[in-house]
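Participant: Build me a model:
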Amino acid sequence: MDNFTIVRPEHLNHHGYLFGGVMLKWVDENAWLAASRDYPGCNLVTIGMAACRFKHRVKNGSILRFNMHKNNQGRTSVTYDVKVYADAPGALSEEEVFSTAITFVRLGADGEPCKLPQPA
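Facilitator: You can find the predicted model right below:
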């Protein structure tokens, strides 16, 4: 699943490039959206991100593409590989600028992990 966003001035750090914390927020949000579509009706929360790799700085005006791919499903948790690509203003092609794996766990009404449904 792919989602897109644009980098605006309010997303930049003091060096004029995308602030890493904004990238992490967007990754968490976009991966959660993918998981929520795969597991409708489930209460999913983030429990961790694997090694986050910031590969290139991102310029203002870049269009980011968030690619989420389900990697592994356990009994109560699911992990997605996430890659982010940037199409900078004036660039002829996009480049990978970030990658990680993010894991979500399903919580029941009692706040405890509970079983995920099996994929269709």
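
Participant: alpha carbons only for contacts and neighbour counts from here, please
Facilitator: OK.

Participant: can you tell me how far the residue in the chain sticking out farthest from the centre sits from residue 87?
Facilitator: Residue farthest from the centre of the chain, counting by CA atoms, centre = their mean, is residue 110 at 26.7 Å. Distance of residue 110 to residue 87, given as CA to CA, to the nearest Å: 43 Å.

Participant: Can I take it that residue 30 is in a helix?
Facilitator: Yes: applying DSSP: H, G, I helix; E, B strand; the rest coil, one finds residue 30 inside a helix.

Participant: tell me the SS of the most centrally placed residue in the chain?
Facilitator: Centrality entry for the chain: nearest residue to the mean C-alpha point is residue 27, 2.5 Å, by CA atoms, centre = their mean. Here residue 27 is recorded as helix under three-state DSSP.

Participant: The structure of the following sequence is requested for comparison with the preceding one:
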Amino acid sequence: MRFHTRKWVKPEDLNPNGTLFGGKLLAWIDEELALYTIIQLENTRIVTKYMSEINFRSSARQGDIIEIGIDVIKFGITSLTLKCEARNMMTRETIITIDHTTMVNLDADGKPKAHGKSAIEYIKDRL
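Facilitator: Sure, this is the predicted structure:
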């Protein structure tokens, strides 16, 4: 799994228990999955269609650095299916896993659009 993004857990990210609020982590993950998909499919019109079971495995505290990792599972005709893990960068302890998230490529009218991609592309290979 490739870890793309790091987030620093700040006081405003905490729940009343003093640990990272799950909704904040899910927002970070959804944003990272969208950015990854935009870059892969070369289209800014992307939506999250589906997220499988979300498994919270451990917590994070203020000052922790969280890494978000992504793997591509499948290229569909109009979609990209991804696997995601967030972990504590220092301890490597897994905080959350999401086995399947489907991101859909849209046209200007907001309808699913074929993207024509079948494999991961790296920016360095496009230049």
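
Participant: just to revisit the earlier point, who touches the residue farthest from the centre of structure 1 in this structure?
Facilitator: By CA atoms under 8 Å, 6 or more residues apart in numbering, no residues touch residue 110 of structure 1.

Participant: Which parts of structure 2 are strands?
Facilitator: 2-8, 46-51, 54-56, 65-75, 79-88, 94-105 (DSSP state E).

Participant: Can you add mean neighbour count and distance to residue 17 of structure 2 and give the ones you listed back as a markdown table?
Facilitator: Output for the strands of structure 2, formatted as a markdown table (neighbours: other CA atoms under 10 Å; distance: least, CA to CA, whole Å):
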| stretch | mean neighbour count | distance to residue 17 of structure 2 |
| --- | --- | --- |
| strand 2-8 | 14 | 18 |
| strand 46-51 | 16 | 26 |
| strand 54-56 | 13 | 15 |
| strand 65-75 | 19 | 18 |
| strand 79-88 | 23 | 18 |
| strand 94-105 | 22 | 16 |
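
Participant: Residue 31 of structure 2 maps to what in structure 1?
Facilitator: Residue-level alignment of residue 31 of structure 2 against structure 1, with TM-score structural alignment as criterion, gives residue 29.

Participant: Residue 4 of structure 1 versus that match, what's the distance?
Facilitator: 12 Å.

Participant: Map residue 6 of structure 2 onto structure 1.
Facilitator: Checking TM-score structural alignment: residue 6 of structure 2 goes with residue 4.
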